[in-house]
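Chemist: compute the structure for the input listed below.
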Amino acid sequence: MMRRSSHGFSFIELIACLAIVSLLLMIALPVAETSVKRTREGELRRSLLEIRQAIDRYKEAADAGRIQLEVGASGYPPDLQVLVDGVVDQASPSGRKMYFLRRIPRDPMYPGRAEDNAQTWGLRSYASPADAPEEGTTCSTSTACPPASASTAFLTGTGEWTGIRQARASA
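Modeler: Below you'll find the model as predicted:
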């Protein structure tokens, strides 16, 4: 009587296990990628909302006369960094600063690394196509805003904030 000892798996069993595992990975990988993308989109929405609320608070303070503006200025901040650096409160006898953002949030859709979060937000004009974005004009405290039909930039996952002002002003 010869006894056959079987230790381990046969080649067929290993191939079958490998096929099952690879099938499960093929199903799980797209789900994981979608989950990561949705997480980034949620972060983007929160970042845009945070920036939008800071811009609105700045505009409200400017309209209330609490921020010194040049003649013809729109009342919107010239750039996002002003929201972090703060501006002098004209209503404060001690000249206290008003701050609208603790920091500029990072664009979660930005593909690379940047030392400054403000660099992760790019400019895109309303007039430029989505597949070939180009910079538009921005309003500063020294220049008046162009009409809504002009090429103005706006904030998206890779855009600047000035178009939010245009959309809000026309609403």
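Chemist: hey, let's count contacts and neighbours off CA atoms from now on
Modeler: Noted.
Chemist: scan the chain for its longest helix.
Modeler: Secondary structure of the chain per DSSP state H: the longest helix is helix 11-63.
Chemist: give me the residues contacting the next helix-or-strand element following that one.
Modeler: Tracing the chain past helix 11-63, the next element assigned as helix or strand by DSSP states H and E is helix 80-85. Identification of contacts with helix 80-85 by CA atoms under 8 Å, 6 or more residues apart in numbering yields Ala54, Ile55, Tyr58, Pro77, Tyr99, Phe100, Leu101, Arg102, Arg103, Ile104, Ala118, Trp161.
Chemist: buried ones among those residues?
Modeler: Ala54, Ile55, Tyr58, Pro77, Tyr99, Phe100, Leu101, Ile104, Ala118, Trp161 (16 or more other CA atoms under 10 Å).
Chemist: against Glu115, how distant is the second one?
Modeler: Summarising the geometry, the distance separating Ile55 from Glu115, computed by CA to CA, to the nearest Å, is 23 Å.
Chemist: could you do the third one as well?
Modeler: Distance, Tyr58 to Glu115, by CA to CA: 25 Å.
Chemist: ok, now which ones touch Pro75?
Modeler: Not Pro; residue 75 is Gly. With CA under 8 Å, 6+ apart, Gly75 has these contacts: Tyr58, Lys59, Ala62, Asp63, Leu69, Thr141.
Chemist: the residues you listed, buried ones only, as a ChimeraX selection?
Modeler: Buried residues among those (16+ other CA under 10 Å), as a ChimeraX selection:
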select :58,59,62,69,141
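Chemist: how about the contacts of Gly75, which pair is most distant?
Modeler: The span of those, defined through CA to CA, is set by Asp63 and Thr141 at 13.6 Å.
Chemist: one more to line up against the first:
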Amino acid sequence: MRARGFSLVEVVVTVAIVALLASIAAPLTETVVRRGKENELKTALYRIRDAIDAYKLAADAGYIEKLADATGYPPTLKVLVEGVRDVRSAAGARVYFLRRIPRDPFGDPNRPPEETWGLRSYASPPDSPRAGVDVFDVYSLAPGNGLNGTPYREW
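Modeler: Down below sits the predicted model:
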């Protein structure tokens, strides 16, 4: 009676095929993970920018306090979470613009979320953003470019 099993050639061919498939799948997995982080970055930027715009609209409408010489933009990102006093309410109610500050998915996970973003004040030019007395915009501090070729700082 003859023993059944695989020959050495069959095993080597099978291992080679599996290794080839794994080498093709590894870069695809990396791209999928990176695309997921880029989608998180887009969402986080949208939420923060939307909250900054809502703060500005509330300040311009007179719903929250605004100094005469102020731009109407929030002084920090934390203000968007901590809220500001609603001047229309006698009970001292607060207006909140964000539940929490999203973290830059490409940023350092050991830093607080508000420190993972670059801040641009209203007085700084768009091609050379700098922090200042207010927060007009945020940008990613991550080095490198996205899958679309645009640097993360310019998103």
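Chemist: and the longest helix of structure 1, how far from the chain's centre?
Modeler: 14 Å (CA atoms, centre = their mean, to the nearest Å).
Chemist: what does that helix correspond to over in structure 2?
Modeler: Mapped onto structure 2 using TM-score structural alignment, helix 11-63 of structure 1 spans residues 8-60.
Chemist: next, the mean deviation of that stretch compared to structure 1.
Modeler: Overlaying structure 1 shows stretch 8-60 of structure 2 at a mean distance of 1.0 Å from the equivalent residues (mean CA distance after the TM-score superposition for structure 1).
Chemist: so the residue most central in space within structure 1, which state does it fall into?
Modeler: Against the mean C-alpha coordinate of structure 1, by CA atoms, centre = their mean, the closest residue is Asp107 at 3.7 Å. Secondary structure, DSSP: H, G, I helix; E, B strand; the rest coil: Asp107 of structure 1 is coil.
Chemist: counterpart of it over in structure 2?
Modeler: Asp107 of structure 1 maps onto Asp104 in structure 2, by TM-score structural alignment.
Chemist: next one: Tyr76 of structure 1
Modeler: With TM-score structural alignment as the criterion, Tyr76 of structure 1 matches Tyr73.
Chemist: now for that match, how many residues are close by?
Modeler: 23 (other CA atoms under 10 Å).
Chemist: if I look at it, how far off is Ser128 of structure 2?
Modeler: 19 Å.
Chemist: just Lys56 of structure 2 next, same as before
Modeler: Here the criterion is CA to CA. By it, Lys56 of structure 2 lies 22 Å from Ser128 of structure 2.
Chemist: just list the residues touching the equivalent of Val87 of structure 1 over in structure 2, thanks.
Modeler: The alignment partner of Val87 of structure 1 in structure 2, by TM-score structural alignment, is Val84. Residues near Val84 of structure 2 by CA under 8 Å, 6+ apart: Ile64, Glu65, Arg94, Val95, Tyr96.
Chemist: next one: Lys66 of structure 2
Modeler: Ala59, Asp60, Gly72.
Chemist: quick one: residues contacting the first one.
Modeler: By CA under 8 Å, 6+ apart, the residues touching Ala59 of structure 2 are Glu65, Lys66, Gly72, Tyr73.
Chemist: what of Tyr110 of structure 1?
Modeler: By CA under 8 Å, 6+ apart, the neighbours of Tyr110 of structure 1 are Thr120, Trp121, Gly157, Thr158.
Chemist: cool, Asp53 of structure 2 as well?
Modeler: Asp53 of structure 2 sits next to Tyr73 when contact means CA under 8 Å, 6+ apart.
Chemist: distance of it from Arg47 of structure 2?
Modeler: The value you get for Asp53 of structure 2 to Arg47 of structure 2, if CA to CA is used, is 10 Å.
Chemist: check Ser140 of structure 2 too.
Modeler: Counting by CA to CA, the gap from Ser140 of structure 2 to Arg47 of structure 2 is 13 Å.
Chemist: these two - which one has more neighbours?
Modeler: Ser140 (22 against 16).
Chemist: the more buried one pairs with which position in structure 1?
Modeler: Under TM-score structural alignment, Ser140 of structure 2 pairs with Gly157 in structure 1.
Chemist: surely its match and Trp121 touch.
Modeler: Yes: here Gly157 of structure 1 reaches Trp121: they are 7.0 Å apart, a contact under CA atoms under 8 Å.
Chemist: give me the common contacts of these two.
Modeler: By CA under 8 Å, 6+ apart, the residues touching both Gly157 of structure 1 and Trp121 are Asp107, Tyr110.
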